[in-house]
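**Student:** Kindly generate the corresponding structure for this input.
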Amino acid sequence: MRVLGIDPGLTRCGLGMVDGVPGRKPFVLAVDVLRTSPHEETGVRLAALEATFEEWVQRYRPSVVAVERVFAQHNVGTVMGTAQAAGIALLVAARHGIPAALHTPSEVKAAITGSGRAGKDQVGAMVARILQLTEVPKPADAADALALAICHVWRGSSTDRLDQAQQSASSVAARQQRAYAQAATQARTKGARA
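**Tutor:** Have a look, this model is predicted:
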């Protein structure tokens, strides 16, 4: 499974491409941090993010895009920019028919370090260890993007299978319900004719 991890941000946006399967060590294909200037208009900055996401999707052909779920913070401006960047990532994934998954920061930390309360240094060190890198990816946005991708390789695929099974069960139940309703309607119609 090839996963594009995106740590969304308007000023710094981390991108990490990882290939792997559950139960085995994943390996990194690419990592980068896109920076946009706070002095530029928001639309120009979002367009730069979109162009970069498009380039990565076309170059690396991910099977899934994993994006950090945005949480409210005290700084409304920061959360707005983060949400806008996440929205662009989801848009590009949808445009290409690529499934997208949202992971909470604590979920990612728990997958990578074993603790949902791990600090950025711990996450970075574990990302380097898991991917057998000689040093921790810098800045932290790069390590966070790789952590998102690793998290999805290890946890997301099982979550995807559960979601697919639930959708399939719901679909079967809906078909059965329609069949029962149709049979009941036909029985009432026959009874009314008799």
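
**Student:** C-alpha from now on. contacts and neighbour counts both.
**Tutor:** Will do.

**Student:** Just give me the residue right at the centre of the protein.
**Tutor:** In the chain, the residue lying closest to the centroid (CA atoms, centre = their mean) is residue 66, at 1.9 Å.

**Student:** hang on, that residue in a strand?
**Tutor:** Yes - the assignment for residue 66 (DSSP: H, G, I helix; E, B strand; the rest coil) places it in a strand.

**Student:** Is it correct that it is in contact with residue 2?
**Tutor:** No - with contact defined as CA atoms under 8 Å, residue 66 does not count as touching residue 2 (10.4 Å).

**Student:** mind listing the strands in this protein by residue range?
**Tutor:** For the chain, applying DSSP state E gives strands covering 2-7, 12-19, 27-35, 64-68, 100-103.

**Student:** Which positions within the third one qualify as buried?
**Tutor:** Neighbour counts over strand 27-35 (16 or more other CA atoms under 10 Å) mark 27, 28, 31, 32, 33, 34 as buried.

**Student:** this one next, for a side-by-side:
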Amino acid sequence: MRILGIDPGLRITGFGVIEKNGGQLTYVCSGSVKTSEGDLPSRLKEILENVRDVIEQYQPDHVAIEQVFVNINPKSTLLLGQARGAAICAAVVNNLKVAEYTALQIKQAVVGKGHASKDQVQQMIVRLLNLPAHPSSDAADALACAVCHAHGGLGLGKISTAGFRMKRGRLV
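**Tutor:** The predicted structure is shown next:
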């Protein structure tokens, strides 16, 4: 199974592709889409077209994207949401389902703690994917999103609870 992870951003959108074969994760590629300083519609078009090109070239089976967090500046949050929407559109026009993860979920899946630093995420990605060098921060975040999906997103690797009774979120 091939997974495309996306770390959305209006200025820089990171992407990373991994393969999951059983319990083994393999690095395929990573990089970033850097938009020009043009108007908003032009920048969104760049994100859409570049993510679509990555999808066409690497043919992922799944797409995982980081959810927008609300930060202090509402305008920045809205712009980030639009960049994220352009990346999601690139996936859905190619008939791919999109899984969404919070930064907390991604860090928890990759580092083991939800409040890990960017540097810790980068270092774990190097270890988990046996990379010879550190990817850029945006590419590392995108790879981390893909790893999060591979490690348990949307039922991939979740423990089956079929046939068990659940009580207040616990097996009984």
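
**Student:** that older thread, now for the residue nearest to the centre of the first structure: what does it line up with in the second structure?
**Tutor:** In the second structure, residue 66 of the first structure lines up with residue 64, judged by TM-score structural alignment.

**Student:** Tell me which residues touch that match, please.
**Tutor:** 3, 4, 5, 6, 98, 99, 100, 101, 145, 146, 149 (CA atoms under 8 Å, 6 or more residues apart in numbering).

**Student:** Kindly report the same for residue 11 of the second structure.
**Tutor:** Counting by CA under 8 Å, 6+ apart, residue 11 of the second structure touches 34, 35, 36.

**Student:** what angle do the helix ranked longest in the first structure and strand 64-68 make?
**Tutor:** Ordering each helix of the first structure by length in residues (DSSP state H) puts helix 157-193 first. Computed by axes from the mean of the first three to the mean of the last three CA atoms, to 10 degrees, the angle separating helix 157-193 of the first structure from strand 64-68 equals 110 degrees.

**Student:** residues of helix 157-193 of the first structure that come out buried?
**Tutor:** Judged by neighbour count (16+ other CA under 10 Å), helix 157-193 of the first structure contains these buried residues: residue 157.

**Student:** Likewise for stretch 143-159 of the first structure?
**Tutor:** Within stretch 143-159 of the first structure, the residues that qualify as buried are 143-157, counting by 16+ other CA under 10 Å.

**Student:** Counterpart of residue 129 of the first structure over in the second structure?
**Tutor:** Going residue by residue (TM-score structural alignment), residue 129 of the first structure aligns to residue 127.

**Student:** could you measure that match against residue 11 of the second structure, distance?
**Tutor:** According to CA to CA, to the nearest Å, residue 127 of the second structure and residue 11 of the second structure sit 28 Å apart.
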